[in-house]
Structure formats: structure tokens, C-alpha cells
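Peer 1: The following block contains a protein sequence and its predicted model.
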Amino acid sequence: MDALWMPALLAVAAFAAGVLNAIAGGGSFLTFPALVFAGVPPIVANATSALAVSPGYLGSTLGFKAELARLPARRLRNETLIAAIGGMAGALLLLVTPAHVFRGIVPWLLLFATALFVFGPWLAGRKPILDGKAHPMERWRPVGLMAVAIYGGYFNGGLGILLMALYTVTGERHLHTTNALKNLNSLVLSLLSVITFAVAGAIAWGPAILMMVAATAGGYAGAHWSKRLPIAWVRGVVIATGLVMSALFFWRG
């Protein structure tokens, strides 16, 4: 790709990713492929993409600070610790994955993330038991959180949907609390995975800084546009993007 076009491609992809993440999620469907098409090796592209979209998690977490303040401190400590360990473990798993193996599974990861986005509303809409008793699946929440955090550290696509689904099916009764925990754990595991990538030298810093700025601007714009754009239309764009990117990566082998 022409070097003159590369920064423009990455900036546009990151801006659009910030918009999508603010409205419906799915921004990594744009940032990761853009980096790969710009010539960044897939593992480095995945690490750089994770850093590029990470600022949005902080803003989202701060937006739910009241909901988090109402939760027991012990629960928050335990769950964020699990998310941190899982995020670091996923990042380390990515770093020891041979490049040719990761290239081979990328299309499947993109397809899996797209499927999560398609079925996300159904998964997140599962109703917990509301009879005042402990949910029978609640004891499995730490195990599920660790698995999701490892996935998120390894490949960020569909992370928010997985966390929403996990908390819903394990008995979290309030949507705002579910959203708050999703944002907090996304922030923590992404932070630890990005630190791991940075220490290992797996981040392309030039593209990362450019894309972080563009993604932040896109998130700001998306927060305003979200009140005007039909959510069904935006979801359709994200799903189509995920399918097209999956097809392209399958075609590239």
C-alpha cells in the first residue's frame, strides 16, 4: 500500500471504529483489518488494535461509576482481579502463538465475533431468575469471567457482548449493573493485555497513537450521532463489515 495513503486509512478506520463502539460496538472489525491491510503483521496488528480502541473503555466505565459504587467492594476486587489475570494470560497466549497459526485462525475469530454481534441481543436478553434466591449459575461466574477475559486478551472482537451475556445468564438482575461491570472488566483486561503487548514490543506505536486519537474523536462524535442514527441500521453495517472482513481474510488464506 502507498505509504501516503496508510495514515489516512488507519485514521479513517479508527474514527469509524470509535463511532461504532459508541453506538453499537464492533469497532475492532475495522481497526484490526485496516492494520493488516496496511502491512502490519497480524499479531502486532491485533495488539495495536487493542490499544487503539482502549480509551473508550475508560470513558464508558466512568459513565457508570454510580452503579459500580453500589456494588460490594469485595466483589469488584475479585472480579477485576480475575479480569486482569485473564487479560494478561490471553495476551501471553497470543504472543506465543506462531504467526502462521494466528493468520490461520483470524478469519474464524472474526466470524465468531460477528456471530456474537448477531446473536448478542438475544444472549443479553436472557432473563435471570427474580425470586430473590441465588441464581443457580452464579457460582460459575468466576470461571466464565476468566474464560471471557482470556479471549478478550487474545482477541478483542465481541468482548463486550460476551461479558454482557455472561453476567446476564449467571444471574445479574439489573441491566445498568451489567453494563457497568462489562465496561469495568473490559477496561481492566484490556489495560493488562496492552501492557503485556507493550513490554513484549508487540505494538506498532506510530499507528497506535494515530488511531487512539482518531478513535477517541470518533467516540465523541458517535455519542452525539447515537441519538440520531437508527440502531438497526448501525447494527446492519457492523454485521456486514464483519462478514466482509471474515470473507476477505478467508480469501487471503
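Peer 2: Now that the structure is in, tell me what you want to look at.
Peer 1: From here on, just use CA atoms for contacts and neighbour counts.
Peer 2: Noted.
Peer 1: Contacts only, for Gly219.
Peer 2: With contacts defined as CA atoms under 8 Å, 6 or more residues apart in numbering, Gly219 is in contact with Phe15, Ala17, Gly18, Val19, Leu20, Asn21, Ala22, Gly56.
Peer 1: Next: Ile161.
Peer 2: Contacts of Ile161 (CA under 8 Å, 6+ apart): Leu116, Phe117, Gly120, Ala124.
Peer 1: Inside helices: which ones of those?
Peer 2: Leu116, Phe117, Gly120, Ala124 (DSSP state H).
Peer 1: most neighbours, which of those?
Peer 2: Scoring the ones in helices among the contacts of Ile161 on neighbours with other CA atoms under 10 Å, the highest-scoring entry is Phe117 at 25 neighbours.
Peer 1: Please list all residues in contact with that one.
Peer 2: Contacts of Phe117 by CA under 8 Å, 6+ apart are Gly26, Gly158, Ile161, Ile239.
Peer 1: count of residues packed around the first one?
Peer 2: Gly26 is surrounded by 29 other residues when neighbours are defined as other CA under 10 Å.
Peer 1: I'd say it and Val19 touch.
Peer 2: No: counting by CA atoms under 8 Å, Gly26 does not reach Val19; the two are 9.7 Å apart.
Peer 1: Give me the contacts around stretch 87-103.
Peer 2: Counting by CA under 8 Å, 6+ apart, 42-43, 149-155, 188-190, 192-194, 196-197, 253 sit against stretch 87-103.
Peer 1: Now do the buried residues in that stretch.
Peer 2: By 16 or more other CA atoms under 10 Å, the buried positions in stretch 87-103 come out as Gly87, Met88, Ala89, Gly90, Ala91, Leu92, Leu94, Leu95, Phe102, Arg103.
Peer 1: Please check the contacts of stretch 87-103 and keep the buried ones.
Peer 2: Here, 16+ other CA under 10 Å leaves 42-43, 149-155, 188-190, 192-194, 196-197 buried among these.
Peer 1: Below is structure B, check it against A:
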Amino acid sequence: MTTLGQATTLLSAGIGAGVLNTVVGSGSLLPLTAMLGLGFGPVPAAIAVNVGLLPGGIAGAVGYRRYLPPDGRLLVTLTAAALVGAMLGAGALLVVPADAVSGAAPVCVVAASILVMVQPVLHRRPARGAGCGHAVPSPSATGASQPPRPAEPTLAQHSVAVTATALLAPPTVAAPPPPRRRRWLVPAVLAASAYGGSITAALGIVYAGALTAALGSAASLHTVNAIKITLCGVVSVAASMVFVVTDAVPWTPTLLIGAGTLVGGWLGAIAGQRLPPNALRGLLAATGLASASYFTL
């Protein structure tokens, strides 16, 4: 029986998780810590958090959908990889000790945080042949004058526009990564999704690191965030199906967390789009490093 205090704790943790997961990632640490603090075991806690994150993931994905790349094939491929990986990870959680799965968490999160921070240096120049919605050819290469390169969305641009109406705005144009960078992106998403299907903590940071390294200048950081949120939602759907079919879901805490993440995901979509790219990048990396510290304590 869940008391009022326990319900409030789980609902609040869910709201915080929804906001953090949409903006940066690692929000799942809040309800996971709350569940463990209330006396739940690590496996039931991980299952409740994984399923409970689903409403927030959907709300965040809707809020960021206008930043998704128009390359449907890329998104379908990454979604398929996320589905397969998440189901494998969810199945592993039911048969493998949780400690064996979570041991790789700090390494993955630290590596991803570093990739997010060094992305501007790694991709200062667009890759040759990249079909890029943001990059334009130089005037000397075309012999004609070109329009200026569009700037990243700024705080001023979003301070009024990002409202409930803005969440339903039509998609903007973003670009796919160069083909040679896609080769390792799909395996990376598959592996990250397997981790997310079991111990979902900091999955957004891991996705963000892989996506920023692969997409580079072919997409803005908000586009990376949109893909990351979508893939996290896919992982929650796939893992939830496994846990529901196997009757492994502790429903009361899961529903409380889910209600919180639904509200938090919507709020996070508004807040995240107001952040300038450099601030968002710094927040991603800082949250990732803090998450890695949590796992090692």
C-alpha cells in the first residue's frame, strides 16, 4: 500500500525525470533513487522507471518533433535498432543480475559526455559530401553569392514562440549525416538501446554522445536532442511490452512515475528549446558526468 508521502515522492520524481530527460537526459536517476529509497529492489525499480518514462518520452517527442530530420530512412533505421536493442536489454534484465548490467553505465556515460563537449572541435568543418540542411556551399565554390548560414535557435527567438501552439508547428528542415558516419551509428544505437532496455539511467546522455559524434555539423544540437528523445521513447515502448507481457511491472509506483513524467516531458520540451546550443551542450555534459559519479558512489 502506497502512502500519501510515498505517492508524492514518486510523482515529484517523475516530474523531475520528465523535465531532465527531455532537456538533457539522466532524469531517470530521480525516480530510480526514489524507488530504491522506498525499499524497492533494483530490478522492480528499474522496471517501474523504464515503463514510467514512456508518457514523458511521448510528450517530449511531440514537443521536439519539428526538429526531427526529414530523412525518413535514417529515422526508421535507428528506430528499428532501438526496438531490437531495447527488447534484448529488457529480456536480459529479467534473467541477469542487475549489477552485471549496470557495471558499464559509468563508462558509457563518461564517454558520451566527452563526445558531447568535443563535438564542435571534431566537426568544425562539415564532412565532404554531407547533405546538410544547415551547411551551404561557399560563394567561391559556386561562383554565386549565397544566403547566410542560419543561426542556431536563440533564447530570444524561443522566449515567446515556444508555447502549446509552437509544439504543434510544422517540421523544420534538418539534414542526414554523411553515409560513412552512419556505419557505426546503427550499432552504437543498438548497443545503447540494449543498455537502456535494462538499466535506463542516463540513456539520453549516451544517445546524445553517439549522435553528436555521427551527425556533426549535419544537424543542430536541437535536432540531436529531438532524435535522442524519440529513441528514448522507442526504448520505453519496447521494454514496456516485454515487462507487461512477463507480468513484471509494479503498477502503483509505475503509474505515479508515469503521471509525473507526462507533465515533466511537456515542460521539458518548452524549457529545452529555449536554451542556446552552447548552454545545452554544457548542461548535457555536466549532467552526464554527475550521473557517472552517482554510479561509482
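Peer 2: On my side now, so go ahead. Note that the coordinates shown come from a computational prediction; the quantities given were computed from them, not determined experimentally.
Peer 1: rewinding a little: please point out which of the contacts of Ile161 of the first structure the second structure shares.
Peer 2: Here is what carries over to the second structure from the contacts of Ile161 of the first structure, by both residues aligned by TM-score structural alignment, their matches' CA atoms under 8 Å: Phe117.
Peer 1: of the contacts of Ile161 of the first structure, closest to Ile209 of the first structure?
Peer 2: Comparing the contacts of Ile161 of the first structure against Ile209 of the first structure with CA to CA places Phe117 closest, at 27.2 Å.
Peer 1: Could you save the contacts of Gly219 of the first structure as TSV and add columns showing distance to Trp205 of the first structure, secondary structure and neighbour count?
Peer 2: Converted to TSV, the contacts of Gly219 of the first structure look like this (distance: CA to CA, whole Å; DSSP: H, G, I helix; E, B strand; the rest coil; neighbours: other CA atoms under 10 Å):
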residue	distance to Trp205 of the first structure	secondary structure	neighbour count
Phe15	17	helix	28
Ala17	18	helix	30
Gly18	18	helix	35
Val19	22	helix	28
Leu20	23	helix	27
Asn21	22	helix	23
Ala22	24	helix	25
Gly56	18	helix	21
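Peer 1: residues near the closest residue in space to Tyr64 of the second structure that isn't next to it in sequence, how many?
Peer 2: Using CA to CA, 6 or more residues apart in numbering and skipping residues adjacent in sequence, the residue nearest Tyr64 of the second structure is Ala226, 5.2 Å away. By other CA under 10 Å, 26 other residues sit near Ala226 of the second structure.
Peer 1: likewise Ala141 of the second structure?
Peer 2: Ala141 of the second structure: 8 neighbours (other CA under 10 Å).
Peer 1: secondary structure element for it?
Peer 2: helix 139-142 (DSSP states H and E).
Peer 1: and which of the contacts of Phe117 of the first structure is nearest to Gly218 of the first structure?
Peer 2: Gly26 (13.2 Å).
Peer 1: Counterpart of the closest one over in the second structure?
Peer 2: Alignment note: Gly26 of the first structure maps to Ser26 in the second structure; criterion TM-score structural alignment.
Peer 1: can you tell me how far its match sits from Ile229 of the second structure?
Peer 2: In this view, Ser26 of the second structure and Ile229 of the second structure are 12 Å apart by CA to CA, to the nearest Å.
Peer 1: so the helix holding Ala141 of the second structure corresponds to what in the first structure?
Peer 2: Going by TM-score structural alignment: helix 139-142 of the second structure matches no residues.
Peer 1: so what's Thr2 of the second structure closest to, chain neighbours aside?
Peer 2: Nearest non-adjacent residue to Thr2 of the second structure (CA to CA, 6+ apart): Thr252, at 7.6 Å.
Peer 1: Neighbours of that neighbour, how many?
Peer 2: 14.
Peer 1: Could you do Trp233 of the first structure as well?
Peer 2: Using other CA under 10 Å, Trp233 of the first structure has 9 other residues around it.
Peer 1: do you know how far it is from Glu67 of the first structure?
Peer 2: Taking CA to CA, one finds Trp233 of the first structure at 30 Å from Glu67 of the first structure.
Peer 1: rewinding a little: could you grab the helix/strand/coil label for the match of Gly26 of the first structure?
Peer 2: Here Ser26 of the second structure is recorded as coil under DSSP: H, G, I helix; E, B strand; the rest coil.
Peer 1: cool, Val76 of the second structure as well?
Peer 2: helix.
Peer 1: rewinding a little: possible to save the contacts of Gly219 of the first structure as CSV with distance to His224 of the first structure?
Peer 2: As requested, those are exported to CSV (distance: CA to CA, whole Å):
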residue, distance to His224 of the first structure
Phe15, 14
Ala17, 15
Gly18, 12
Val19, 9
Leu20, 12
Asn21, 13
Ala22, 9
Gly56, 15
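Peer 1: Between those, which sits nearest Phe37 of the first structure?
Peer 2: So of the contacts of Gly219 of the first structure, ranked by how close each gets to Phe37 of the first structure (CA to CA), first place is Ala17, at 15.8 Å.
Peer 1: Verify the contact between the closest one and Gly218 for me.
Peer 2: Yes: assessed by CA under 8 Å, Ala17 of the first structure is found in contact with Gly218 at 7.0 Å.
Peer 1: In what element of secondary structure is Thr168 of the first structure found?
Peer 2: Using DSSP H and E, Thr168 of the first structure falls in helix 159-169.
Peer 1: That helix: what's the following helix or strand?
Peer 2: Downstream of helix 159-169 of the first structure (by DSSP H and E), the next one is helix 175-199.
Peer 1: The residue nearest to Tyr64 of the second structure: what's it in contact with?
Peer 2: Ala61, Tyr64, Arg65, Tyr67, Leu68.
Peer 1: which residue lines up with it in the first structure?
Peer 2: Match for Ala226 of the second structure (TM-score structural alignment): Ala180.
Peer 1: Let me know the distance separating its match from Glu172 of the first structure.
Peer 2: Distance from Ala180 of the first structure to Glu172 of the first structure, by CA to CA: 11 Å.
Peer 1: How about Pro42 of the first structure?
Peer 2: 36 Å.
Peer 1: Ala38 of the first structure now?
Peer 2: Taken as CA to CA, the span from Ala38 of the first structure to Glu172 of the first structure is 42 Å.
Peer 1: just Ala198 of the first structure next, same as before
Peer 2: 34 Å.
Peer 1: So if I had to pick from these two, which one is more boxed in?
Peer 2: Using other CA under 10 Å as the criterion, Ala198 of the first structure and Glu172 rank with Glu172 on top: 21 against 16.
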